[in-house]
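Asker: Output the structure for:
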Amino acid sequence: MPDTSLDTEPPTKTPSRAGFSSRLGFVLAAAGSAVGLGNIWSYPTQVAENGGAAFVVIYFLLTILLAYPALVAELLIGRYAQSNPVSALEKLPENIVWQPVTRLTALIAVLMICLIFSFYSIVGGWIMGFTLSPLLELLSFNTAAHWLETFSPARNLLLAVLFTIATLAVVNGGVKDGIERWSSRLMPLLIVLLLALIAFVTTQPGAMEGLKHYLVPDISRIDTSLVLSALGQAFFSMSLGVGAMMVYGSYLSKTSNLPTVAFQVCMLDTAIAFLAGLLIIPALFVALNLGINIYSESGQLIHSDTLVFEVLPALFGALGSFGVPVAIAFFCLMSIAALTSSISMLEVPVSCLIERAGMNRTKASTLVCLGVLLIVALVTSSFDPLFGAIVTLTTQYAQPLNGLLFCLYAGWLMGRNRKLQEIRKGWPEVEQSLFWRIWPWYIRIVCPTLIAIIFLAEH
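Answerer: Here you go, the predicted model:
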């Protein structure tokens, strides 16, 4: 579609919109959104369930080939529009015929991120419970400690409520004083804890076998199911296809080099995913060495949705008194990862309500959290059929498909000149770069085609 609006700019941001105070603040916040349970809960589980190092190779390839270009597209749309994802996609087409389509896509993305936030709240609640449990044991509150680690609808709901309240408290602080401040503090702490735990676990008996499983690929394990799982994991880990990066992009300074910032976020997320696998996969084999079952007789992973909550506490318990501080450190790590992602999830619908319904931040965030908790109550009351179904719907279907549509919209509905002008604001020489020679047609044709091929091959 020809670009007839080279100099056309979207409406300036409203007074209620804020922004990140620095590029580092943005990178830490956006990486915090990406670095979450997708890295520390879902990614190691996918690795253990899908061929170990074979999954790692495909995951990293798809991150570079598909997730990074899609991340640039989402950040670009958000920064260009300077508005929430629904308004951004609604205003993107030059031909108004496409506006209902892009608006519907955005609304579906917002609904999906609310569903993701609902299961995230449940898992985040579990993490809070496992963090508090060893502390209560140290204080001799053994009954309460046991209750926090025992699966039940009441425990799941209560802890999910507490996790949601923690997320609400951060988001109510706003972009700079809430999201950026806490992400800038929590991300460095997460990395320090992760490295310390890796150093400990890799010295334990059985860890070397886990490292071999994680680092030496068996190419024969690669099939269409593994590739689709890796694609879904890449989009889930990077918070793509649900508007989170779009809304963060809208808070990004116009003077920032957008492709470089996107690459920094992508590499930080991928590095932490790799480190998380370097911690958890050897830890699983340490547990196996201690006689704790990981795989069933048929070779299937036991308790895939709750793996780290079933196997790792048993491992920490087998370590004796030294296992208590290790358990506390590990679940503190997971709590930080969960919170840095959940705040970006909540920010998406909150930004929509603030800008489209005229609500203040506190009212909007409270309303969204109440809606999410209604979903949580439903899921916790019928956990087995609903939890896995929501995870599969959102991460393996909705995120890749929405990511495909976002690529198409950025590639075809946003003219080449508008894309160039937006990127130029932070990178004046971009037109002479290798990035600009590849990315515009890559996002139009290659990304959507590859995503569609991978998706259709499995279905």
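Asker: C-alpha only now, for contacts and for neighbours.
Answerer: Will do.
Asker: Against which helices or strands is the helix or strand hosting Ile122 packed?
Answerer: Per DSSP states H and E: Ile122 is located in helix 99-138. Contact partners of helix 99-138 among helices and strands, from 3 or more Cα pairs under 8 Å, 6 or more residues apart in numbering; DSSP states H and E: helix 85-91, helix 142-149, helix 153-171, helix 323-356, helix 361-381, helix 383-391, helix 399-408.
Asker: again, 6 Å this time
Answerer: Other helices and strands packing on helix 99-138, by 3 or more Cα pairs under 6 Å, 6 or more residues apart in numbering; DSSP states H and E, are helix 85-91, helix 142-149, helix 153-171, helix 323-356.
Asker: Tabulate those (TSV), appending distance to Ser184 and mean neighbour count.
Answerer: TSV is the format used below for these (distance: least, Cα to Cα, whole Å; neighbours: other Cα atoms under 10 Å):
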stretch	distance to Ser184	mean neighbour count
helix 85-91	24	25
helix 142-149	30	17
helix 153-171	13	21
helix 323-356	10	23
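Asker: Quick one, which of these gets closest to Ala196.
Answerer: Nearest to Ala196, of all those, is helix 323-356, at 9.1 Å by Cα to Cα.
Asker: which other helices and strands contact the closest one?
Answerer: Counting contacts by 3+ Cα pairs under 6 Å, 6+ apart, helix 323-356 is packed against helix 23-34, helix 99-138, helix 307-318, helix 361-381.
Asker: what's the angle between it and helix 99-138?
Answerer: Between helix 323-356 and helix 99-138, the angle comes out at 150 degrees (axes from the mean of the first three to the mean of the last three Cα atoms, to 10 degrees).
Asker: now helix 323-356, how far from the chain's geometric center?
Answerer: Here helix 323-356 is found 10 Å from its chain centre; the criterion is Cα atoms, centre = their mean, to the nearest Å.
Asker: Report the angle between that helix and helix 23-34.
Answerer: Computed by the same axes, to 10 degrees, the angle separating helix 323-356 from helix 23-34 equals 110 degrees.
Asker: got the angle for helix 323-356 vs helix 153-171?
Answerer: With the same axes, to 10 degrees as the basis, helix 323-356 and helix 153-171 are set at 60 degrees to each other.
Asker: so who does the nearest residue to Leu159 once chain neighbours are set aside touch?
Answerer: Closest residue to Leu159 apart from its sequence neighbours, by Cα to Cα, 6 or more residues apart in numbering: Gly125 at 4.3 Å. By Cα atoms under 6 Å, 6 or more residues apart in numbering, Gly125 lies in contact with Leu159, Ala160, Phe163.
Asker: And the helices and strands packed on helix 323-356: which comes nearest Leu279?
Answerer: Using Cα to Cα, these put helix 307-318 closest to Leu279, at 11.1 Å.
Asker: here's the other one to compare against:
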Amino acid sequence: MKKRDSFNNKWGFILACIGSAVGMGNIWMFPTRVSMYGGGSYLLPYFLFVALISFTGVIGEMSFGRAARSGPVDAFGYACEIKGHRSTGELLGYIPVLGALAMAIGYTVVMGWILKYMVGSFTGATLAPSDADGFGAEFGQMAGSFGNNGWQIVALLIGMIILMFGIGQGIEKANRIMMPVFFILFAILGIYVAFQPGAIDGYRYIFRIDPVILANPKTWIFALGQAFFSLSVAGNGTLIYGSYLSDKEDIPAAAGRVALFDTIAALLAAIVIIPAMATIGAQLDQGGPGLMFIYLPALFKSMPCGHLIAMIFFVAVFSAGLSSLINLYEAPIATIQEKLHLGRKTSCTLIAVFSLIVSICIQGIVSDWMDVLSIYICPLGAGLAGIMFFWICGKTYVETQVNKGRDKPFTDLFLPVCKYIYCPLCVLVLILGILLGGIG
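Answerer: I've put the predicted structure just below:
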């Protein structure tokens, strides 16, 4: 039997998981949420939810994947086999797999935008418009139907080439480059912004605590959504990466490191973007693509050394985005390998062709596409994975899997907290997302 591919060591695995977690939510949503919900008043509940979800869902999905040595389909199938319903479990396992594929297709469109702006920051095209209206018109044309085909194809090809090399030689090696690049470049941006006039007002805002805002339920709701989606609990990406992990590795420790660096990435983005907006007296009330492709380029154009800053920013963003993209594609690729018994390169090619066709067709509706997935599919996938592992697999199985590779047993509180707090939390995220039109 052919040996299953795996990560070479724990830091390769951790960097890959950090790469899956660090993405556009950290860069174009987190700073906006911090700004809208009172700086430190938002950070306090955000840190609380990051700690809770990393302690429960992240550990659970990593452990479930490692135990099953497979993706969600076989993992869910094994869990339900205990009750004599393996086929039902496998069928449910396709929900997070298809969710990952659909999310990857939408992310491919975004990566095409980022690649175009990254290259344009070197050629001068990215900062060519004269004002915010010009940047808006440029982005609107690019983000319209069939508006960015060439760059999107190239972005997809880059991701698929990395994936074709497998786990140890592809995903792990790529993240060993991309994650340090992201953190180093954003640290450089943070130092640069710190020396700009007016930046101190941004820092004061980030770290202030307003009791009135802290008491507002919306502050807690959107902090929960941000933490939930930032840590990539969806029953697919974290689970599949866990399936490539050695039994010798300490998963709770790894989950803690992933949560720590994901939080640092989000804070770096906030510490760069909020003070940068403060230097021109602007209020950060624009999130999503508009922030990255309209308002920030317009800001960079007005700053000293703006072209250099744009280069550093978009290289860093492309590194973060690409690491998330390859994580999203890994679950469907691995599923095709397992179920159709195809080779790695063939599986990647099939997924690439399908994704290319669909991603080009959804360019004009990608925002709605991603909203549906984040509202319905991601929390559903996370909840299903939680139920399968924490409820169906049973106490002995869960504790055995979580404690593999540890010098001493993990806390006895782990399973009760996962069953009675984390799993209901997934349902709450689903309900709140439906009622509020998305909270992630």
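Asker: coming back round to it: which of the contacts of Gly125 of structure 1 sits closest to Val324 of structure 1?
Answerer: Leu159 (20.9 Å).
Asker: what's the counterpart of that closest one in structure 2?
Answerer: Aligning on TM-score structural alignment places Leu159 of structure 1 opposite Trp151 in structure 2.
Asker: Any figure for the gap between the closest residue to Gly120 of structure 2 other than its chain neighbours and Glu249 of structure 2?
Answerer: Nearest non-adjacent residue to Gly120 of structure 2, counting by Cα to Cα, 6+ apart: Thr126, 4.6 Å away. Applying Cα to Cα, to the nearest Å, the value for Thr126 of structure 2 to Glu249 of structure 2 is 44 Å.
Asker: what about those two, which has more around it?
Answerer: Taking other Cα atoms under 10 Å, Thr126 of structure 2 and Glu249 do not tie; Thr126 has more neighbours (24 against 16).
Asker: can you tell me how far the more buried one sits from Gly381 of structure 2?
Answerer: 37 Å.
Asker: ok, how many other residues are close to Ile351 of structure 2?
Answerer: Using other Cα under 10 Å, Ile351 of structure 2 is surrounded by 18 other residues.
Asker: Could you do Val192 of structure 1 as well?
Answerer: Neighbour tally, Val192 of structure 1, other Cα under 10 Å: 11.
Asker: quick one: what helix or strand has the counterpart of it in structure 2 in it?
Answerer: The equivalent of Val192 of structure 1 in structure 2 is Ile184 (alignment by TM-score structural alignment). Taking DSSP H and E as the definition, one finds Ile184 of structure 2 inside helix 172-194.
Asker: can you tell me the mean distance of that helix from structure 1 after alignment?
Answerer: Helix 172-194 of structure 2 differs from its equivalent in structure 1 by a mean of 1.0 Å after superposition (mean Cα distance after the TM-score superposition for structure 1).
Asker: what's the angle from that helix to helix 306-340?
Answerer: Using the same axes, to 10 degrees: helix 172-194 of structure 2 against helix 306-340 is 150 degrees.
Asker: Which strands or helices does helix 172-194 of structure 2 pack on?
Answerer: Under the contact criterion of 3+ Cα pairs under 6 Å, 6+ apart, helix 172-194 of structure 2 touches helix 10-21.
Asker: if we go to 7 Å?
Answerer: In terms of contacts (3 or more Cα pairs under 7 Å, 6 or more residues apart in numbering; DSSP states H and E), helix 172-194 of structure 2 is packed against helix 10-21, helix 251-278, helix 306-340.
Asker: And the next helix or strand past that helix?
Answerer: Toward the C-terminus from helix 172-194 of structure 2 - assigned by DSSP H and E - lies helix 199-206.
Asker: In structure 1, what stretch matches that next one?
Answerer: Taken onto structure 1 by TM-score structural alignment, helix 199-206 of structure 2 occupies residues 207-214 there.
Asker: Nearest residue to Ser230 of structure 2 in space, please, no chain neighbours.
Answerer: Leaving aside its sequence neighbours, Ser230 of structure 2 sits nearest to Ala21 (Cα to Cα, 6+ apart; 5.6 Å).
Asker: Which residues are in contact with that neighbour?
Answerer: Residues near Ala21 of structure 2 by Cα atoms under 7 Å, 6 or more residues apart in numbering: Ser230, Leu231, Ser232, Asp262, Ser324.
Asker: what's the counterpart of it in structure 1?
Answerer: Using TM-score structural alignment as the criterion, the counterpart of Ala21 of structure 2 in structure 1 is Ala34.
Asker: cool, and Phe354 of structure 2?
Answerer: So, by TM-score structural alignment, Phe354 of structure 2 is matched to Gly371.
Asker: try Val34 of structure 2
Answerer: Here Val34 of structure 2 is matched to Val47 in structure 1, going by TM-score structural alignment.
Asker: Am I right that its match is in a helix?
Answerer: Yes. Assessed by DSSP: H, G, I helix; E, B strand; the rest coil, Val47 of structure 1 belongs to a helix.
Asker: what's the burial count for it?
Answerer: Val47 of structure 1 has 23 nearby residues by other Cα under 10 Å.
Asker: Which helix or which strand is home to the closest residue to it other than its chain neighbours?
Answerer: Excluding the flanking residues, the one nearest Val47 of structure 1 by Cα to Cα, 6+ apart is Phe55, at 5.7 Å. Using DSSP H and E, Phe55 of structure 1 sits within helix 53-62.
Asker: by contact count, what packs against that helix?
Answerer: Packing contacts for helix 53-62 of structure 1, counted by 3+ Cα pairs under 7 Å, 6+ apart, involve helix 207-215, helix 224-237.
Asker: of those, which approaches Met187 of structure 1 most closely?
Answerer: Minimum separation from Met187 of structure 1 across these (Cα to Cα) falls at helix 224-237, 15.3 Å.
Asker: what does the closest one rub up against?
Answerer: Residues contacting helix 224-237 of structure 1 (Cα under 7 Å, 6+ apart): 34-35, 38-39, 43, 50, 55, 58-59, 62-63, 67, 395-396, 399-400, 454-455, 457-458.
Asker: Please report how far the alignment partner in structure 1 of Leu163 of structure 2 lies from Leu339 of structure 1.
Answerer: Counting by TM-score structural alignment, Leu163 of structure 2 corresponds to Val171 in structure 1. To Leu339 of structure 1, Val171 of structure 1 is 11 Å away according to Cα to Cα.
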